[in-house]
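**Student:** Next come a sequence and a model predicted from it.
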Amino acid sequence: MPNLSDFQVCFLITVLKIVVVLVITLTAVAYTVLLERKVIGRMQNRWGPSRVGPFGLLQPLADGIKLFLKEDLTPMLVQKPLFLVAPIIALGCALTSIAVVPFGTLTTFKGVDLFEIANVNIGLLVILGITSIGVYGIALSGWSSNNKYALLGSLRATSQVISYELALGLSLVGVVLRAGSLNLRTIVDSQSAHGALSWNILGGFQIVAFFIYLMAAYAETNRSPFDLPEAESELVAGYHTEYSSMKFAMFFMAEYANMITVACVATLLFFGGASSPFGHLFPDFGGPWVHAGLSIFWFVAKIFAFLFLYIWVRSTLPRFRYDQLMGFGWKFLMPVAILNILATSLVLAFKG
């Protein structure tokens, strides 16, 4: 077998990383659905899925097969090209943003970072930009469906996402000011000195920014109590009313992939990313690979905790009215986010 050049090795490792991350993300999407059904079932004093496989663990596989085998219906008088491309845009944007997430400590092989597909200097802006494009999938799906309920759902979603994107983006400015960079790995490294005490939510005094981010993230992903775009009692199923089979499944997967992305960004920006909450309190043991494995464990544990909070809120809180939703975003979250930026800037200026 001929020796591979450094470029070929780098290319093969990158392709392998993309495949592995894509498979893990899609598997995580499927089992996040199962987790949600199980947790909400327990909170409502019922079992949740328990028939397919041990403890219901094969239920996501059964759901996927069912969606694949369902008849794919396309209603008359739809704008067919846009009707078909809308779920592709929604799912594609949801999966692409994972590419710049560093999900482990810096570990290189042949000069390639094994735990991040693309280390981009403006990684945070890349995530915000890609997830912003995802709203086009929702808008196009409602308009192209030739259904008034779908159109109303997509209009609600578009105005909701644009409104809360402003508060979400402003909530992250304080973190960027503290780290002095938009690079996600640099932001994580700035929080790793003293464990949890160095995290932005505690040592960085960005707890207000975190709660603004948290509430804006619920609205961005159309999750309860901000799930107005698909309010069943008002809009049947919202913007995906006319979708069936795998086109519906793509919207469904996009929603849960966006939840995972939001959890990743919250972990990186406010909870130290893949760093240990104990900092350097305990000495490293077992070599670099054990250290890398532990960093992935901490990253996954933080994401799991964030997803559990997502599900807990859904099972607890009632849905907002639409006027309450928009008023909350513009009249409360936006001013508080701006005040947080001013306070963080003043503190850093006096420290400097």
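**Tutor:** That came through fine.

**Student:** can we go C-alpha only for contacts and neighbour counts from here?
**Tutor:** OK.

**Student:** Which parts of the chain are strands?
**Tutor:** 108-109, 112-113 (DSSP state E).

**Student:** try this one next to it:
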Amino acid sequence: MSHLTDFQTFLLLSILKIVVVLVITLTAVAYTVLLERKVLGRMQNRWGPSRVGPFGLLQPLADGIKLFLKEDLIPMAAERPLFIIAPIIALTCALISIAVVPFGAVTRIQGVDMFNIADINIGLLVILGITSIGVYGIALSGWSSNNKFALLGSLRATSQVISYELALGLSLVGVVLRAGSLRLRDIVASQSGHGLLSWNLFGGFQIVAFFIYLMAAYAETNRAPFDLPEAESELVAGYHTEYSSMKFAMFFMAEYANMITVACVATLLFLGGPTSPFGNLFPSVGGPFVQAVLPIFWFVVKVLAFLLLYIWIRATLPRFRYDQLMAFGWKFLLPVALLNIIATSLVLALRG
């Protein structure tokens, strides 16, 4: 009987975790869009959304209602089943990878880790695997639309993701070598000793790997200056030219959910995850509640800083030419990523 009760408690807590994380992620996606519009507005000396609600805070809700109520059009010549399933694949893959992200300190209730949906010992591989499947959504959307602009956009996206995925994966090998594990909790623990100085970005001398990850992540998420698949000035709207209503909204949400995932992974691998930047410099303050909430605060601050960097780069840099994009991935990022692995391995071997 006790086994059944334990299982029911585990199931209820797990469902609660999933619902809470999903709601927070979708809210974060909506408000990341607002943040981008506001910050870009300020950088271009204008206001950004300011009419709907106080300071424009209800703008994401208004946009969501507008998209939901729009007519959903499917082109006559489109491959209907694939046309419908493409945005579902894109959004599902973008949301699933959040499941393995530990966004707080280990806090167990009834033996369940409350700040990590799934603590998998190959968490990093799971994230890389799921995000690489997301490109199928883009590829299928372009092909199934039966539109030459959409097809060009999806071909660009596919070749771009394949090119930069290699550099992105290799940039993380140095971090894995230092931590000796693919489990995200272990990677965070290896950076928790002396605050900032223990982080892979500073103390781990993985600043080159961080730079490669940054560039490859921008290309993976089709963001400026690598937004060639949806280059409005060239391809109308790229792979989602023929999409409208909620299907278009799903692609839009997938892009911003991928940005948040990339920011979470960067925080975990290079910025110490939910650990304090001050390490053990200050004695632990407050009760168990503060001890549980403080790591989440640090995690959110780091993710927000990464998202602001995304927006800043979009406001600053012009789009690459396509041959420059490919050359940068294959001729620069890939060799530098390999050199970083060799250098990290040598240093660890000499220390050992």
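**Tutor:** Cool, the structure landed. Computed from a prediction, not measured in an experiment: that's the story for all the values here.

**Student:** if we can go back for a sec, just say which of the strands of structure 1 is most tucked in.
**Tutor:** Burial of the strands of structure 1 is given as mean neighbour count (mean count of other Cα atoms under 10 Å); strand 112-113 ranks first at a mean of 18.

**Student:** Give me the mean deviation of that one from structure 2.
**Tutor:** For strand 112-113 of structure 1, the mean distance from the matching residues in structure 2 following superposition reads 0.2 Å, by mean Cα distance after the TM-score superposition for structure 1.

**Student:** and for that strand, what are the contacting residues?
**Tutor:** For strand 112-113 of structure 1, the surrounding residues in contact (Cα atoms under 8 Å, 6 or more residues apart in numbering) are Cys10, Ile13, Thr14, Leu106, Thr107.

**Student:** how much space is there between the residue positioned nearest the centre of structure 1 and Ser345 of structure 1?
**Tutor:** Nearest to the mean C-alpha position of structure 1, by Cα atoms, centre = their mean, lies Thr261 at 2.1 Å. Thr261 of structure 1 is 27 Å from Ser345 of structure 1, where distance means Cα to Cα, to the nearest Å.

**Student:** before we move on, what about Met76 of structure 1?
**Tutor:** Using Cα to Cα, Met76 of structure 1 is found at 56 Å from Ser345 of structure 1.

**Student:** Repeat that for Ala139 of structure 1.
**Tutor:** For Ala139 of structure 1 relative to Ser345 of structure 1 (Cα to Cα), the value is 37 Å.

**Student:** Neighbour count: those two, which is higher?
**Tutor:** Neighbour tally, Ala139 of structure 1 and Ser345, criterion other Cα atoms under 10 Å: the higher count belongs to Ala139, 23 against 16.

**Student:** Burial check on the nearest residue to that one once chain neighbours are set aside, number of neighbours?
**Tutor:** In this structure, Ala139 of structure 1 finds its nearest non-sequential neighbour in Ser154, 4.9 Å apart by Cα to Cα, 6 or more residues apart in numbering. Other residues within reach of Ser154 of structure 1, judged by other Cα under 10 Å, total 26.

**Student:** these two touch, right, Ser154 of structure 1 and Ile138?
**Tutor:** Yes: if you go by Cα atoms under 8 Å, Ser154 of structure 1 and Ile138 touch, sitting 5.7 Å apart.

**Student:** where do the helices sit along the stretch 151-300 of structure 2?
**Tutor:** Secondary structure of the stretch 151-300 of structure 2 (DSSP state H, counting those that start in this stretch): helices at 173-179, 184-189, 207-220, 232-235, 245-270, 288-316.

**Student:** Output these as CSV; include the columns distance to Gln160 of structure 2.
**Tutor:** Putting those into CSV (distance: least, Cα to Cα, whole Å) gives the following:
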stretch, distance to Gln160 of structure 2
helix 173-179, 21
helix 184-189, 27
helix 207-220, 7
helix 232-235, 16
helix 245-270, 15
helix 288-316, 18
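
**Student:** right, and these - which one's nearest Thr25 of structure 2?
**Tutor:** Thr25 of structure 2 lies closest to helix 245-270 among the helices of the stretch 151-300 of structure 2, at 7.4 Å (Cα to Cα).

**Student:** Where in structure 1 does that closest one fall?
**Tutor:** Mapping helix 245-270 of structure 2 onto structure 1 (TM-score structural alignment) gives residues 245-270.

**Student:** hmm, back to that, identify whichever of the helices of the stretch 151-300 of structure 2 lies nearest to Ser132 of structure 2.
**Tutor:** helix 207-220 (8.9 Å).

**Student:** From the contact counts, what lies against that closest one?
**Tutor:** For helix 207-220 of structure 2, the packing partners by 3 or more Cα pairs under 8 Å, 6 or more residues apart in numbering; DSSP states H and E come out as helix 148-171, helix 245-270, helix 334-351.

**Student:** Just send the ones you listed back as CSV, with distance to Val126 of structure 2 too.
**Tutor:** Below are those laid out as CSV (distance: least, Cα to Cα, whole Å):
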stretch, distance to Val126 of structure 2
helix 148-171, 12
helix 245-270, 12
helix 334-351, 21
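
**Student:** for those, which one sits closest to Arg178 of structure 2?
**Tutor:** Short answer: helix 334-351, nearest of these by Cα to Cα, at 7.6 Å.

**Student:** And that closest one against structure 1, how far off on average?
**Tutor:** Mean for helix 334-351 of structure 2 is 0.1 Å (mean Cα distance after the TM-score superposition for structure 1).
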